[in-house]
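Asker: Just to be clear, the model below is a prediction. Sequence and coordinates:
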Amino acid sequence: MSGRVNLTRQLVLEAPTRAPDGAGGVMRGWQVLGTLWAEVVARTGRAREGARIFRITAVAEGDLRGRYLTCFAEEEVVA
């Protein structure tokens, strides 16, 4: 990460959960791990408003002091 950091987006970090449904199957859901501030940089020129879901594919240190992380993510399309 070089230059100035612009943390202007508040994001909710969630993890998938699984629990028995009582009938031999599982119920899938999401558990909130926390809320954090981020800078979101699109790789395309397209901008969308409203609720967006991103799947994190990789994480790397964003600076030499370890203050920030760079998360590589793909936007998921929810039907």
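Answerer: Great, that's in hand. Residues are numbered from 1 along each chain as shown.
Asker: Going by C-alpha atoms from here, please, whenever you check contacts or count neighbours.
Answerer: Will do.
Asker: how much space between the residue in the chain sticking out farthest from the centre and residue 40?
Answerer: Here the centre of the chain is the reference, and by Cα atoms, centre = their mean the most remote residue is residue 23, at 32.0 Å. From residue 23 over to residue 40 the distance is 41 Å, taken as Cα to Cα, to the nearest Å.
Asker: related to what we said a few turns ago, using the three-state scheme, assign the residue farthest from the centre of the chain.
Answerer: What DSSP: H, G, I helix; E, B strand; the rest coil gives for residue 23 is coil.
Asker: burial measure for residue 68, as a count.
Answerer: 14 (other Cα atoms under 10 Å).
Asker: Apart from its neighbours in sequence, what residue is nearest it?
Answerer: In space, and not counting its chain neighbours, residue 68 is closest to residue 62: 5.0 Å by Cα to Cα, 6 or more residues apart in numbering.
Asker: hold the first one in mind and look at this next one:
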Amino acid sequence: MTGPGDLRHRLVLEEAQRVSDGAGGFTEDWVTVATVWAALELSGGGEGVEAGRLAGRMTHGVTLRYRAGVTPAMRFRHGARVLHILAVIDEGARRQWLRCLCEERDL
């Protein structure tokens, strides 16, 4: 079980935002939603072929205080590291803690 003392990592929660490019198309940019304290733990790792080359992947569990609106379309940033959210779980269904299953890709 996670407690307040385990929230040692300062993470930036981001979501993708489409911005018009002025020529009828758009570009995608990541904007900050919030900065949160979280527990970050490595779950596993591996490698596979991405775009014709070998790429590493690490999976992490990120636990933070419950926050409405967190979805798998978002990501966390921890310095230069980017953690893409794969799943969001309301632990115990009590709206106290969120556990996010994340993947850090080496692309």
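Answerer: Everything's here; your move. All values derive from a computational prediction rather than experimental measurement.
Asker: where's the longest strand seen in the second structure relative to the chain centroid, distance-wise?
Answerer: Identified as the longest strand of the second structure according to DSSP state E is strand 26-50. A distance of 3 Å separates the centroid of the chain from that of strand 26-50 of the second structure, by Cα atoms, centre = their mean, to the nearest Å.
Asker: tilt between the next helix-or-strand element following it and strand 26-50?
Answerer: Sequence-wise, the next helix or strand downstream of strand 26-50 of the second structure (DSSP states H and E) is strand 53-65. Computed by axes from the mean of the first three to the mean of the last three Cα atoms, to 10 degrees, the angle separating strand 53-65 of the second structure from strand 26-50 equals 120 degrees.
Asker: rewinding a little: touching the longest strand of the second structure from outside, list them.
Answerer: The contact list for strand 26-50 of the second structure (Cα atoms under 8 Å, 6 or more residues apart in numbering) reads 2, 6-21, 54-65, 107.
Asker: can you tell me the distance between the two ends of stretch 14-25 of the first structure?
Answerer: This stretch, stretch 14-25 of the first structure, spans 22 Å end to end (Cα to Cα).
Asker: Where does that stretch end up in the second structure?
Answerer: With TM-score structural alignment applied, stretch 14-25 of the first structure matches the range 14-25 in the second structure.
Asker: Next, the buried residues of that stretch.
Answerer: 14, 15 (16 or more other Cα atoms under 10 Å).
Asker: go on, stretch 66-74 of the first structure?
Answerer: residue 71.
Asker: Buried residues, stretch 33-53 of the first structure. List them.
Answerer: So, applying 16+ other Cα under 10 Å, buried residues of stretch 33-53 of the first structure: residue 38.
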